[in-house]
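[1] my questions concern the predicted model and sequence given below.
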Amino acid sequence: MKIFISADIEGVTGVTHWDETEKNESDYRDFAHQMTLEVKAACEGAINAGVNEIWIKDAHDSGRNIDHNLLPKNTKLVRGWSGGLYSMVQELDSSFDALLYVGYHSAAGTNTNPLSHTMNTTLDYIKLNGRYASEFLIHSYIAAYLGVPVVFLCGDLGLCNEVKNINENIVTIPVKEGIGNSTISIHPQLSLELIKNGVEESLSKKLSECKLELPEIFELEIKYNEHANALRKSNYPGAELIDSKVVKFTHNDYMEVVRAMKFLL
């Protein structure tokens, strides 16, 4: 079995402030280490479930956060950013049996993580068909386009609840809850145990039940922090300025939506 793990940091247990996510800050090192350990726990659970090939996308900020030396030898780590369309699932293709997420967080426009955002912090929100779009949803639709099931996610409680509403068969492990600018986190060691067991469980189920269905049409709506940014972005072919800070783009091919986001975000 061959799986793909996409890893972020804002959904890792304990992470509460931007200083804990940024490479040049003194608080960063400990939380990047916990990010690595949570990815390692996911790998161990996958190996217990019979997985023999694991690809990991380091999908936070610089893409250079995970210590590969701490991961199992059957892993390949994608570091940095290629500039390709798939972004946080770079190198995912139809050859993978499953996609898993570690350290993921709630969407921009939601209040369930003090670090809630989608793709970058210059946006008030991204919506797909009227739903606040998390990085989970954006990239899971890419997986659906490729026919790859999404089987597991760990992160904040708000996102886990969203995932269950989308597909109740996906195994979710909430490792923290956001309240205002605070978090309530489970113990780091407990998170590793739960992630390892959760991944093993997720890969032992009927994977086809975890495939997401793509809508027939996609209405992308982006609200920017600055009205000038919205006006500039509205020049993308097919994009429409519908309010002073809001741009809309509609298409029936999700890859065209992904392509549009590459330029609109």
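    Happy to help now that I have it.
[2] every contact and neighbour count from this point should use C-alpha atoms.
    Will do.
[3] which helix of the protein spans the most residues?
    helix 28-48 (DSSP state H).
[4] what sits up against it?
    By C-alpha atoms under 8 Å, 6 or more residues apart in numbering, the surrounding residues in contact with helix 28-48 are 5, 7-9, 12-15, 19-23, 54, 65-67, 70-72, 102-103, 188, 191-193, 195-200, 203.
[5] equivalent analysis for stretch 52-65, please.
    By C-alpha under 8 Å, 6+ apart, the surrounding residues in contact with stretch 52-65 are 1-9, 22, 32, 36, 43, 66, 74-81, 87-90.
[6] if we can go back for a sec, I'd like the next helix or strand past the longest helix of the chain.
    Moving toward the C-terminus from helix 28-48, the next helix or strand (DSSP states H and E) is strand 53-58.
[7] go through that following strand and flag the buried ones.
    Buried residues in strand 53-58, counting neighbours by 16 or more other C-alpha atoms under 10 Å, are found at 53-58.
[8] which strands or helices does the helix or strand following that strand pack on?
    Along the chain past strand 53-58, the next helix or strand (assigned with DSSP H and E) turns out to be strand 75-78. For strand 75-78, the helices and strands in contact under the criterion 3 or more C-alpha pairs under 8 Å, 6 or more residues apart in numbering; DSSP states H and E are strand 53-58.
[9] now the angle from the strand it packs on to helix 28-48?
    Angular relation of strand 53-58 and helix 28-48 on a 0 to 180 degree scale: 160 degrees, by axes from the mean of the first three to the mean of the last three C-alpha atoms, to 10 degrees.
[10] and the longest helix of the chain, how far out from the chain middle?
    15 Å (C-alpha atoms, centre = their mean, to the nearest Å).
[11] one more structure, for comparison:
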Amino acid sequence: MKIFISADIEGTTGIAHWSETEKSEKDYQYFQEQMNREVRAACEGAIESGANEIWIKDAHDSGRNIEPNKMPRNADLKIIRGWSGHPLSMIQELNETFDAIIFTGYHSWGGSDGNPLAHTMNTSSVNMIKINGEYCSEFMLHGYGAAYLKVPVAFLSGDKELCREVNRINENIATVGVNEGVGNSSISIHPDMAVELIKKGVSKSLKKDLSKNIIQLPDKFKLEVDYTTHGKAYKSSFYPGARLVSPKKVVFETEDYFEIMRAAMFIL
């Protein structure tokens, strides 16, 4: 069994402030460790269910958060660090040969109150993103990418609001909610409990028939990006096919989902 894991940090257990996500800050080390523990737990759950090949995309910020020596050795393990610039972004190297994809440490969408760190992709220039009128999280953007490649989504861990969104998109996807946003605070479960639940959740999810876990893609797509400044919106409106619909909003429409991800690389 060949499994892909995409790992972020803003949905890691207990996280509540931006300083806890940045390598240059003293608060970061603890949450980097917890991120690594949760990714390792996902690997162990996958191995327990028969995975013999695992690819991990370090998908937070610099892409240099996962410590390879803390991952399990008893599988053909590959870790993708840094950013290639490929439109698949947080799921770089995913393709049709994978049996399932797992998301860890993911978080609510920009404009949500489900996480004090809620955002979608760009934290400085983008207020929120919608696809076909629905608020778009980083999970939706990349979960649709997995669907484009016909790869089922087996499991996700992150904040509770995102877990609810995931189950609205596909009720068969297993989720573990480790945090709950309340204003500018978070309420979390114990970090050891999170590790235990992630391992068990991944293991259980991969033992099921995953044919129903492939997200159903719409026939066509309308990407709306609401920017923090009119200047960024104006510049982005020159991307081929994009159009400015208000001083701070750009729209891009297509029937090919890969074109949405390609556009996102340039206009977000």
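    Perfect, I can see it now. As the structure is a prediction and not an experimental result, all values here were calculated from the model.
[12] with adjacent residues omitted, what lies nearest to the counterpart of K199 of the second structure in the first structure?
    When the first structure is aligned by TM-score structural alignment, the residue opposite K199 of the second structure is K196. Of all residues not flanking K196 of the first structure in the chain, G45 sits nearest, at 4.3 Å (C-alpha to C-alpha, 6 or more residues apart in numbering).
[13] K211 of the first structure now?
    Across the structure, with C-alpha to C-alpha, 6+ apart as the measure, the residue nearest K211 of the first structure apart from its sequence neighbours is P149 (4.1 Å).
[14] could you report the neighbour count for the aligned residue in the second structure for the one you found?
    Alignment note (TM-score structural alignment): P149 of the first structure maps to P152 of the second structure. The burial count assigned to P152 of the second structure is 22, neighbours taken as other C-alpha atoms under 10 Å.
[15] ok, E165 of the second structure next?
    Neighbours of E165 of the second structure under the rule other C-alpha under 10 Å: 18.
[16] alignment lookup: it to the first structure.
    Pairing criterion TM-score structural alignment: the partner of E165 of the second structure within the first structure is identified as E162.
[17] can you tell me how far its match sits from H105 of the first structure?
    To H105 of the first structure, E162 of the first structure is 11 Å away according to C-alpha to C-alpha, to the nearest Å.
[18] quick check: the longest strand seen in the first structure compared with the second structure, mean distance?
    Ranked by residue count, the top strand of the first structure under DSSP state E comes out as strand 171-179. By mean C-alpha distance after the TM-score superposition for the first structure, the fitted strand 171-179 of the first structure averages 0.4 Å away from its aligned residues in the second structure.
[19] which helices and strands does the helix or strand just after that strand pack with?
    Scanning the chain past strand 171-179 of the first structure towards its C-terminal end, the next helix or strand to appear is strand 182-185 (assignment: DSSP H and E). In terms of contacts (3+ C-alpha pairs under 8 Å, 6+ apart), strand 182-185 of the first structure is packed against strand 171-179.
[20] which neighbouring elements make contact with the strand it packs on?
    The elements that strand 171-179 of the first structure packs onto, with contact taken as 3+ C-alpha pairs under 8 Å, 6+ apart, are strand 150-156, helix 157-166, strand 182-185, helix 188-203.
[21] which residues in the second structure does that strand align to?
    Residues 174-182 of the second structure are the counterpart of strand 171-179 of the first structure, counting by TM-score structural alignment.
[22] can you pull the buried residues of the matching stretch?
    Neighbour counts using 16+ other C-alpha under 10 Å place 174-181 of stretch 174-182 of the second structure among the buried residues.
[23] count of residues packed around the aligned residue in the first structure for Y239 of the second structure?
    Aligned against the first structure by TM-score structural alignment, Y239 of the second structure finds its counterpart in Y236. Applying other C-alpha under 10 Å, we find 14 residues neighbouring Y236 of the first structure.
[24] check contacts around the residue nearest to K211 of the first structure.
    Contacts for P149 of the first structure were tallied using C-alpha under 8 Å, 6+ apart; they are 97-99, 143, 207-212.
[25] any chance of a ChimeraX selection covering the buried ones in the residues you listed?
    Selection of buried members from those for ChimeraX, criterion 16+ other C-alpha under 10 Å:
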select :97,98,99,143,207,210,211,212
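[26] show me which of the contacts of P149 of the first structure is closest to Y132 of the first structure.
    Using C-alpha to C-alpha, the shortest approach to Y132 of the first structure within the contacts of P149 of the first structure belongs to L212, at 16.7 Å.
[27] is the equivalent of that closest one over in the second structure in a helix, a strand, or coil?
    L212 of the first structure maps onto I215 in the second structure when the alignment is built from TM-score structural alignment. Secondary structure for I215 of the second structure, judged by DSSP: H, G, I helix; E, B strand; the rest coil, is coil.
[28] hmm, I215 of the second structure is touching N167, no?
    No - with contact defined as C-alpha atoms under 8 Å, I215 of the second structure and N167 do not form a contacting pair (10.6 Å).
[29] so which strand or helix has the aligned residue in the first structure for T97 of the second structure?
    Taking TM-score structural alignment as the alignment basis, one finds that T97 of the second structure is matched in the first structure by S95. For S95 of the first structure, there is no helix or strand it lies in under DSSP H and E.
[30] what of V247 of the first structure?
    For V247 of the first structure, the enclosing helix or strand under DSSP H and E is strand 246-251.
[31] report the buried residues of that strand.
    Residues of strand 246-251 of the first structure classed as buried: 246-250 (neighbour count, 16+ other C-alpha under 10 Å).
[32] also stretch 215-233 of the second structure?
    Buried residues in stretch 215-233 of the second structure, defined by neighbour count with 16+ other C-alpha under 10 Å: 215, 221-228, 230, 232-233.
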